[in-house]
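Engineer: I would like the atomic coordinates for the input below:
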Amino acid sequence: MQSIEDTKQTRRIQISGGSTYTISLPKKWIDEIGIKNGDNMTIVKNANHSMTLFPGLDTEKPRRRAVITISQKDAGESIQRKIIAVYLNGYKTIQIISKGVKILPEHSRLIKDLVRRSMIGTEIVESDSESITIQILTRLPELTFDVALKRMHLMTSNMHREAIEALSKNDIAYGEEVARMDDEVDRFSLYMMRTLIMAIQNASMLYDMELEQPSDCLNYRTVISRIERIADHAALIAKRIKFLKDPLEPKTIKEIQGLSEDAINCFDNSILALTKKDPILAEKIASGVEEIVKKEEALMYGIKESKNSTIIKFVLEDIRRTAEYSSDIIEVVINKTISSIISEK
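Structural biologist: The predicted model follows:
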């Protein structure tokens, strides 16, 4: 067990010259981290009046290769879960091996499909009968967290609008095309979750992402999961089209489109409030979400029994859930900006 001195010590600050202060660092810590005399260090001043000290970016060491050993008895879903867990934990190279026996063809297909469908910036660089090696090529400077978040939001917003359009046209093929877009949203979700996990473990990456403190990673994890869920509901709307017995009536289409537009506007504005750190806009969205819930309840109450009534109810619920998940995003905005709207005594 580590002693308190292994993780926390108090040192006195001393002035050196007219405008510089110095503080000594424990030799044991320096040796364990691998810092040498003359190495560059980076100091970050955090918003919570703390400072973070970490080695220069050039000294950052990539994580080692992760090796996953599988057998022919393993379930394909179990293998996929292990690969995703390693990907999220920031490893640059993932090797799947099956010692002494061949990897089953169905396992090989599942792994390759997972890489293609769910993992941004990855390639299979080696593959033989007993091993598959996955290389993660994408680095943060090439696809920043902010850019990935914007793309994920735009894809999800477009998914919802196109799902409603396909529903109004009773176009099954269009709906299936929209539903497939969910895979792309999931890819961005995994990439950003991986980035957040790495940022918690690496102060330099946290700084690159322009996050003020590690707790911000928890807030953004909530945002990402809510965007992913909104995309899931858009995909559900698109998938429900094939179960319609008849085209929807014009009056019903108009009601669904109106509620949908209100919900997606709340979603778009919740992301805008997040990027602008605007608590006033966030409060306005909260009121809008309440109105959407009331409208959805009224529409539900007014639905007459028909061949399509069950599908219509499911669609209305999908739209309401979109608004409610947007409400979760604005809660993050308010939590992050509360210090700017209160006074401390």
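
Engineer: contacts and neighbour counts: CA atoms only from here.
Structural biologist: Fine.

Engineer: helix or strand for residue 221, which one?
Structural biologist: helix 215-240 (DSSP states H and E).

Engineer: helices or strands next to that helix in the packing?
Structural biologist: helix 145-169, helix 172-201, helix 309-337 (3 or more Cα pairs under 8 Å, 6 or more residues apart in numbering; DSSP states H and E).

Engineer: and of these, who's closest to residue 92?
Structural biologist: Nearest of the helices and strands packed on helix 215-240 to residue 92, taken as Cα to Cα: helix 172-201 at 11.2 Å.

Engineer: List the buried residues of that closest one.
Structural biologist: Buried residues in helix 172-201, counted by 16 or more other Cα atoms under 10 Å: 172, 174-179, 181-200.

Engineer: again, but for stretch 85-105
Structural biologist: Neighbour count says stretch 85-105 has 86-98, 103-104 buried, by 16+ other Cα under 10 Å.

Engineer: Another for comparison:
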Amino acid sequence: MLRIYRRRVQRIGSSTYIVSLPTSWAREVGLEPKTEVALEVLPDLSLRLFVPSKHVVTASREYNVNVVSNYRVHDIVKEIIGGYVAGANIIKIYFKDVKREVIVSAISIARDKLMGLEIIDEGTTLIVLEVVVDPNLSDLISIIKRMLRIAASMHEDVISYIEGVISKELLENVVSRDDLVDKLYLLALRQLTTILSDPYEMRRRGLSYVDSIYLSLFIKSLERFADHAVNIVQALLTFPTPPKDLLDLYKGAVNVFRKSAEAFIVNDKDAAISSVREVEEVRKLEEVIRREISEYLVNYPVITRVLDAISRILSRAVDIAEEVIDISAVKNLSLVK
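Structural biologist: From the prediction side, this is the model:
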């Protein structure tokens, strides 16, 4: 919980200002006389004081879910996901006037959606869950790269189907991979929340609060990129033959989205600007295709669904590229007196 201490600034001599430090905080961080501390000037000109040589590990965080009688299964699931994303290590579910099978069903659904969620204790009116995440998934950038890789592979398989390389039956595998991307999405949000609650980790990873805003938008775009693959698959499964007329457009959209995403990961503004220009060229191809098959679309609205999904991929690519440009602008702002 955020703690705020008030102090009066005192002046010694002609140029030295001093403020006393809270005794409770000094004890928590192990501050001793002559310990070196650092003062960081934040963008809003506030100061953050910390001890560079010490990192206080925060205590295990708990989230309590108090299930009331009118709760449905999915209400409980949303509560569990909320605690997970908030960074809780322990999630305690209290229930009294609700059937146990409702709680068990909710936990089962939540475990299908979340990585590392385990039951560690059970009682008559209490079930305790613990989040135990694989250490290999503790790095946020690694999670993001994995999301991109899996989502891109989903689209590549759909392209292979349109090209006639794989059968329609194999498209079902694309849908199942979306579940993994969704899990990684929630894990990425959890990791981001955890980092933002620890200034030491923020500094170690070079992440600011402004960066985190754009990062959360980027993570959502990756999750939606995978969802668009599912939407395209669901449309194609109802269509008798692969729409080869859309192949070049689809390839172009997937390719430029990947470029925008990679530009975000490495913070490459020039690559982002290039992606925006490439999207403009792919958009021209989209307009030509829509014009050429306009009469065909009237009889086969499912193809319109595919085109709309491809169009949204292009929009996401532009969104990501603009986020890279925005981040660059924020980092290069200068204060003018």
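
Engineer: picking that back up, which of the buried residues of stretch 85-105 of structure 1 lies closest to residue 328 of structure 1?
Structural biologist: Using Cα to Cα, the buried residues of stretch 85-105 of structure 1 come closest to residue 328 of structure 1 at residue 88, 23.4 Å.

Engineer: What residue in structure 2 is paired with that closest one?
Structural biologist: Aligning on TM-score structural alignment places residue 88 of structure 1 opposite residue 85 in structure 2.

Engineer: Distance of its match relative to residue 206 of structure 2?
Structural biologist: 21 Å (Cα to Cα, to the nearest Å).

Engineer: Where does residue 92 of structure 2 sit: helix, strand or coil?
Structural biologist: Counting by DSSP: H, G, I helix; E, B strand; the rest coil, the backbone at residue 92 of structure 2 sits in strand.

Engineer: hang on, it packs against residue 65?
Structural biologist: Yes: the criterion here is Cα atoms under 8 Å, and residue 92 of structure 2 meets it with residue 65 at 6.0 Å.

Engineer: on that earlier part again, okay if I get the helices and strands packed on helix 215-240 of structure 1 as TSV plus distance to residue 118 of structure 1?
Structural biologist: Output for these, formatted as TSV (distance: least, Cα to Cα, whole Å):
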stretch	distance to residue 118 of structure 1
helix 145-169	13
helix 172-201	4
helix 309-337	23
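
Engineer: State the span of structure 2 onto which the helix holding residue 221 of structure 1 is aligned.
Structural biologist: With TM-score structural alignment as the criterion, helix 215-240 of structure 1 aligns to 210-235.

Engineer: buried ones in the matching stretch?
Structural biologist: So stretch 210-235 of structure 2, judged by 16+ other Cα under 10 Å, has buried residues 211-212, 214-215, 218-235.

Engineer: tell me the average deviation of that stretch from structure 1 after fitting.
Structural biologist: Once the two models are superposed, stretch 210-235 of structure 2 sits on average 0.8 Å from its counterpart in structure 1 (mean Cα distance after the TM-score superposition for structure 1).

Engineer: Relative to the whole chain's centre, how far out is that stretch?
Structural biologist: 9 Å (Cα atoms, centre = their mean, to the nearest Å).

Engineer: With stretch 269-287 of structure 2 instead?
Structural biologist: The answer for stretch 269-287 of structure 2 is 24 Å, by Cα atoms, centre = their mean.

Engineer: Can you pull up the most central residue in structure 2?
Structural biologist: residue 219 (3.5 Å; Cα atoms, centre = their mean).

Engineer: Isn't that one up against residue 144?
Structural biologist: Yes: with contact defined as Cα under 8 Å, residue 219 of structure 2 reaches residue 144; the gap is 7.0 Å.

Engineer: what residues do those two have in common as contacts?
Structural biologist: Residues touching both residue 219 of structure 2 and residue 144 (Cα atoms under 8 Å, 6 or more residues apart in numbering): residue 188.

Engineer: Residue 68 of structure 1: what's it in contact with?
Structural biologist: 82-83, 94-97.

Engineer: Which of those residues are still contacts in structure 2?
Structural biologist: Retained in structure 2: 82-83, 94-97, out of these (criterion both residues aligned by TM-score structural alignment, their matches' Cα atoms under 8 Å).

Engineer: so which of these would you say is closest to residue 165 of structure 1?
Structural biologist: Among these, residue 83 lies closest to residue 165 of structure 1 (Cα to Cα), at 36.3 Å.

Engineer: for whichever strand or helix holds that closest one, the distance to its chain's centre please.
Structural biologist: Taking DSSP H and E as the definition, one finds residue 83 of structure 1 inside helix 76-88. Relative to its chain's centre, helix 76-88 of structure 1 lies at 17 Å (Cα atoms, centre = their mean).

Engineer: any idea of the angle that helix forms with helix 172-201?
Structural biologist: In terms of direction (axes from the mean of the first three to the mean of the last three Cα atoms, to 10 degrees), helix 76-88 of structure 1 departs from helix 172-201 by 50 degrees.

Engineer: what's the angle from helix 76-88 of structure 1 to strand 93-97?
Structural biologist: Going by the same axes, to 10 degrees, helix 76-88 of structure 1 makes 160 degrees with strand 93-97.

Engineer: Can you spell out which helices and strands pack onto helix 76-88 of structure 1?
Structural biologist: When contacts are defined as 3+ Cα pairs under 8 Å, 6+ apart, helix 76-88 of structure 1 sits against strand 66-69, strand 93-97, helix 105-118, helix 172-201.

Engineer: how about TSV for those, with distance to residue 283 of structure 1 added?
Structural biologist: Output for the helices and strands packed on helix 76-88 of structure 1, formatted as TSV (distance: least, Cα to Cα, whole Å):
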stretch	distance to residue 283 of structure 1
strand 66-69	45
strand 93-97	44
helix 105-118	35
helix 172-201	26
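
Engineer: who touches stretch 213-223 of structure 2?
Structural biologist: Outside stretch 213-223 of structure 2, the residues within contact range by Cα under 8 Å, 6+ apart are 144, 147-148, 151, 181-182, 185, 188-189, 261, 316, 320, 323, 327.
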